[in-house]
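K.L.:
have a look; sequence and predicted model below, questions after that.
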Amino acid sequence: MNSEDLSVKIFKALGHPIRLQIVKSLLDQSRCVCELLPAFDYSQANLSQHLKILREAGILENKKIGVEMHYRVKLKGITTLLEIMDQTAIEYFETLDFKPNENR
């Protein structure tokens, strides 16, 4: 796998709204699955599938502590990448004639 393939894999993993939310929730600290479940209205199996995709993309890493599986962001550049993505979205909305939170 070359760096371009890996970049595509990372963007694909972050391209799903749930996975993006999971990563954002792990930016400040590691969390166990039991802490993530209440924040997401999905089954543990569904959440585990999303976590697996994020791990396989190299974005997250996990560590078993006792009986709990803890996840954290593995790549430090992810924080910067997400900040740039958010800023780009804001910049895009500024080019339009409405605001992102405006209801039509």
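P.N.:
Structure received.
K.L.:
switch to C-alpha atoms for all contacts and neighbour counts from now on
P.N.:
Noted.
K.L.:
select the longest helix from this protein.
P.N.:
What stands out as the longest helix in the chain, according to DSSP state H, is helix 77-94.
K.L.:
give me the helices and strands touching it, please.
P.N.:
Here helix 77-94 touches no other helix or strand, going by 3 or more CA pairs under 8 Å, 6 or more residues apart in numbering; DSSP states H and E.
K.L.:
this is the other structure I want to compare:
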Amino acid sequence: MNRDELLVKIFKALGHPIRFKIIKYLLDGPKCVCVLNQDIEFSQSNLSQHLRILKEAGIVESEKVGLNIHYRLADEQVKNLIHIVQNIIENKLKRYEEE
């Protein structure tokens, strides 16, 4: 897979509302999949599919802790990416308000 394909894969993974919600939960640190399952109103299998896509894109990593699986951001730069996009949106909203 070349760089452009990997870039598209990452943005595509982040582009789904459920996966974005998962990433937002993980911004402040690792979470047990059981906690994610409580906070995200979808079935365990649906959540697992979304986590798999995020993992395949290299956005999250998992670790077995006892009987539970914990997920965390694979790279702290993901936080920066989310913050940059949030800043872009805030700037865009301010411009709309000024018009």
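P.N.:
Alright, I've got the coordinates. Being a predicted model, the structure only gives us computed values, none of them experimental.
K.L.:
still on that earlier bit, the longest helix of the first structure vs the second structure, average offset?
P.N.:
Superposed on the second structure, helix 77-94 of the first structure shows a mean distance of 0.9 Å to its aligned residues (mean CA distance after the TM-score superposition for the first structure).
K.L.:
and that helix, how far out from the chain's middle?
P.N.:
The chain centre lies 13 Å from the centre of helix 77-94 of the first structure; the measure is CA atoms, centre = their mean, to the nearest Å.
K.L.:
same deal with stretch 84-98 of the first structure?
P.N.:
Its chain's C-alpha centre and that of stretch 84-98 of the first structure lie 20 Å apart, by CA atoms, centre = their mean.
K.L.:
buried sites along it?
P.N.:
Residues of stretch 84-98 of the first structure include none that count as buried (16 or more other CA atoms under 10 Å).
K.L.:
would you list every one of the strands in the second structure?
P.N.:
Counting by DSSP state E, the second structure has strands at residues 31-32, 60-65, 68-73.
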